[in-house]
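> my questions concern the predicted model and sequence given below.
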Amino acid sequence: MLFATPKLSRDLQQRLETLDARRAALGARVGTPTPWNGTLRRQVRAESAESSIAIEGFSVPPTEIAALVSGQMVPDPEDTDRMALVAYGRAMEHVAVMAVDPGFRWYDRVILDLHFDACGFQRDKRPGLWRDHPIGVTSPSGNGMAYVGPDAQSVPKLMGQVVSWLHKGDPHAHQVVRAAMAHLHLVSVHPFSDGNGRLSRIVQSLVLARDGILAPEFGSIEQHLHEHTAGYYAVLQEVQSGSYQPDRDATPWIEFCLAAHLEQVDRRMEQLEAAARRWQALEYLVAARGWPDRLVIVLERSLVGGAERAAYAAEADVSLPTASGDLRRLADAGFVEQQGRTRNTRYVATALLREQLDAR
């Protein structure tokens, strides 16, 4: 038995209609080609991945997040914090592929493979396999258990029900509601030895991305969940009441997720507008110095996670020697500085560049 998708009040329905209008507007904006969209996508993807792993206690320096998620930096395999970020980013890349696959179908292996993507670096946690032992979630206060999952023996059957529901359950429910319920089903069954929260958020993003309105990185709510972690845990505890009780009312959870989506879509709109302003300021800076227009690309990259020579050369459609010359010119001007060596070399914006943009 799974949680029933609740009947929505008129107020919730109206808020969903408001969200639909805002998501459609955001989808139109991000679907319109602009020179800054690529960097913004990398930024948003990195922020979402970092937010999700931070909920579970992993921590990565802010200056490295975008570079790690984009593959510009390669982490030490023994560094679990950075590996968690890279693995989550890889899982979300998988989500992006499945979101546009015309032959996609929900199977248990979809969920198991996404878990392996996100938790494969934790070999002792049986990545890609259902748990075979009891499990509980410690209370945030550290006093006792906040939640005890169903018996391990019931996990395969319950996950079979979840997969069946994902395939054809509540087909007329709003996609945001279905995504929230998918999250609730998974986190309540708690089917894995570890990474259940990560996997639940990833599957929620996949359900949303399958509706075709927004790319996974723009439709996810990880940042809101991270910034409101206490509220996130509190509403789950309210709905779950300490153990697997799928006859309980899931309405508070739907209300919480809807509020998260409304806040998140407004945040993304603000980021789009900020990206446009930043690009225009960089264009002015480059033109005022008589530099080639392409340098806007590398300056933009330097501000968001750092610029890597080969990636810049590919985006600007120039040779590697030309890219190297461009980077030297910007370094000599004091706008970028080199960080790292060999495979992890990148060029990041200096305080001078940021001051120049702030002055605009």
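Now that the structure is in, tell me what you want to look at.
> contacts, neighbours, all on C-alpha from now
Will do.
> mind listing what Val203 touches?
Contacts for Val203 were tallied using CA atoms under 8 Å, 6 or more residues apart in numbering; they are Ile111, Ala179, Ala182, His183.
> which single one of these is nearest to Leu26?
Ala179 (18.7 Å; CA to CA).
> confirm for me that the closest one is in contact with Ser205.
Yes: Ala179 sits in contact with Ser205 when judged by CA atoms under 8 Å, with a separation of 7.2 Å.
> those two: which has the busier surroundings?
Counted by other CA atoms under 10 Å, Ala179 and Ser205 do not tie: Ser205 has more neighbours, with 28 against 24.
> ok, the contacts of Val203 vs Gly325, which is closest?
Taking the contacts of Val203 together and measuring to Gly325 by CA to CA, the closest member is Ile111, at 45.9 Å.
> returning to that earlier point: in helices, which of the contacts of Val203 appear?
Residues from those lying in helices, with DSSP state H as the criterion: Ile111, Ala179, Ala182, His183.
> count of neighbours near the last one?
The one in question is His183. As a measure of burial, His183 has 24 neighbours, counting by other CA under 10 Å.
> how close does it get to Gly142?
When distance is defined by CA to CA, to the nearest Å, His183 is 24 Å away from Gly142.
> before we move on, the earlier item: could you identify the most distant pair in the contacts of Val203?
Greatest spacing in the contacts of Val203, by CA to CA: Ile111 and Ala179 (14.1 Å).
> now for the nearest residue to Ala99 once chain neighbours are set aside, how many residues are close by?
Distances taken as CA to CA, 6 or more residues apart in numbering place Arg210 nearest to Ala99, at 4.7 Å, with adjacent residues excluded. The burial metric for Arg210, expressed as a neighbour count using other CA under 10 Å, is 20.
> thought Arg210 was touching Val97?
No: using CA under 8 Å, Arg210 makes no contact with Val97, being 10.1 Å away.
> presented hereafter is structure B, for comparison with structure A:
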Amino acid sequence: MNKEVSTFHAGRFLFNAGGGANRSKLAEAEGTLFLAGRLPVFPDTAGGIFLNLEKRALYAASELAGNALSLSETESIVNSDESLFGEDSRAVRLFNFGRAYAALSAQEKCENFLIDENFITSLNSVLEKKLSNEPANYRNHPVSAFEKQFSKPYSPPETKLDINLLMKSFYEWINSPEIISCGIVTRASLAHLCLIRIYPFAGSSEALARLTESFVYKAAGIGYVPYLLSTVYKESTDYFPILERYTETGDPSEFIDFVCGIIVDSLGEIQKKSLDIVAEEMFGSYIRRLLETKEISERLSGLINILKKRGSFRQSELQLMKEFTALYGGVSRTTVRRDIVRLSELGLIKDKGNEEYTLNRDILFGR
């Protein structure tokens, strides 16, 4: 799964698949992503996390790249006519970011999504349009990267000969069945990290790496995450230190764990709330179906509606307490007992002892 390449000038380069990543965290994150593609998220349960997410992601990506403008200024430039920018390189770069994110939004689900030379050079051409004379060509000179973000600048491989070799090896490795079988989180993270470490282009290599990661999620049919990551990276105090440690060690495990935490923390709680809503709706639908097929009476349906709020009851309370008397005030104890037996037979209540019963919402889960 790991792959070592001997370069001409930069020594040995190890493509490390992150075998040291926390397996349980990775499984939880992959499970969260599995649900993300299938579970509807109710806007009122998500709070502000997904509000204008695509716009905020574009802004975060541009700020990570060093283009410090306000959200409204960034949006204004992205929506302008590119002919208006003249020699304003910052405006051109922001406009290019907008085009790159438009391509991300347009990316459809693709089971065989390849991170190949055509994809990488095309994406870099979008990011570097009107900014570079050779936007799709690998660099052939040294660069000093992350001068402000790292404790000391990072010096990636310097020659085009090495970069050509490393990128060819990267394409073979990242698209191999072994890496694809590692899962979406691992493959997306490895793409991000390897492109950072190789730093193939003179311009926009960092933005290219983050966007490639997002494209992997988008092509897998995952919602929210392709845009969420850049907003979290921008706010996080851990992102750049973890990247720096990766460039020093070549071990992606810490970064993979970091991304797993982002996915679970951001989506997990929202999914739990959405699942609770879905389960409640399904339970209500099941009760309506039982009523329509005359498996339960109107009186039992009314009792269940009360128990949705109350949770439990005692047999004696049905004929004595005000909230139940509209249903049971005028019936015999035999009828009360018969109704309790019927709900028990259907698994809709559980006997807690001492004539106390609780509503069993877990009936839909076989419990």
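It's in. Predicted, not measured: the structure shown is a model, and the values here were computed from it.
> what residues sit buried inside the helix or strand containing Glu255 of structure 1?
Secondary structure from DSSP states H and E places Glu255 of structure 1 in helix 251-288. Neighbour-count burial for helix 251-288 of structure 1 flags 251, 253-262, 264-265, 268-269, 272, 275-276, 278-279, 281-286 (criterion: 16 or more other CA atoms under 10 Å).
> likewise stretch 241-252 of structure 2?
Counting neighbours by 16+ other CA under 10 Å, one finds that the buried residues in stretch 241-252 of structure 2 are Ile242, Leu243, Glu244, Tyr246, Thr247, Gly250, Asp251, Pro252.
> need the counterpart of the second one in structure 1.
Spelled out, that is Leu243 of structure 2. Using TM-score structural alignment, the partner of Leu243 of structure 2 in structure 1 is Leu236.
> excluding residues flanking it in the chain, which one is nearest its match?
Among residues not flanking Leu236 of structure 1 along the chain, Trp253 sits closest, at 6.8 Å (CA to CA, 6+ apart).
> and Phe202 of structure 2? What does it align with in structure 1?
Actually, residue 202 of structure 2 is Ala. It isn't Phe. Ala202 of structure 2 maps onto Ser193 in structure 1, by TM-score structural alignment.
> my guess is that match contacts Ile135, does it?
Yes: the pair Ser193 of structure 1 / Ile135 is scored as a contact, 7.4 Å apart, by CA under 8 Å.
> show the contacting residues for the counterpart of Pro62 of structure 1 in structure 2.
In structure 2, the residue paired with Pro62 of structure 1 according to TM-score structural alignment is Leu71. The contact partners of Leu71 of structure 2, taken as CA under 8 Å, 6+ apart, are Arg56, Tyr59.
> distance of Leu71 of structure 2 from Ala57 of structure 2?
Relative to Ala57 of structure 2, Leu71 of structure 2 is positioned 10 Å away (CA to CA).
> and for Ser6 of structure 2?
Distance check for Ser6 of structure 2 against Ala57 of structure 2: by CA to CA, it reads 37 Å.
> who's more crowded, those two?
Shown here are Ser6 of structure 2 and Ala57; by other CA under 10 Å, Ala57 has more neighbours (21 against 13).
> so which strand or helix has the residue nearest the centre of structure 1?
Centre of structure 1 computed as the mean C-alpha position; nearest residue by CA atoms, centre = their mean is Ser48, 3.1 Å away. According to DSSP H and E, Ser48 of structure 1 maps onto helix 37-55.
> now for whichever helix or strand comes after that helix, which elements pack on it?
On the C-terminal side of helix 37-55 of structure 1, the nearest following helix or strand under DSSP H and E is helix 65-70. Packed against helix 65-70 of structure 1, as judged by 3 or more CA pairs under 8 Å, 6 or more residues apart in numbering; DSSP states H and E, are the following elements: helix 37-55, helix 80-99.
> need those helices in CSV with distance to Pro156 of structure 1, can you?
Formatted as CSV, the entries for the helices and strands packed on helix 65-70 of structure 1 read as follows, by distance: least, CA to CA, whole Å:
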stretch, distance to Pro156 of structure 1
helix 37-55, 26
helix 80-99, 22
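> Thr18 of structure 1 - how many residues pack around it?
The local packing of Thr18 of structure 1 (other CA under 10 Å) involves 12 other residues.
> any idea how far the aligned partner of it in structure 2 is from Gly268 of structure 2?
In the superposition onto structure 2, Thr18 of structure 1 corresponds to Glu28 when matched by TM-score structural alignment. Glu28 of structure 2 sits at a distance of 9 Å from Gly268 of structure 2 (criterion: CA to CA).
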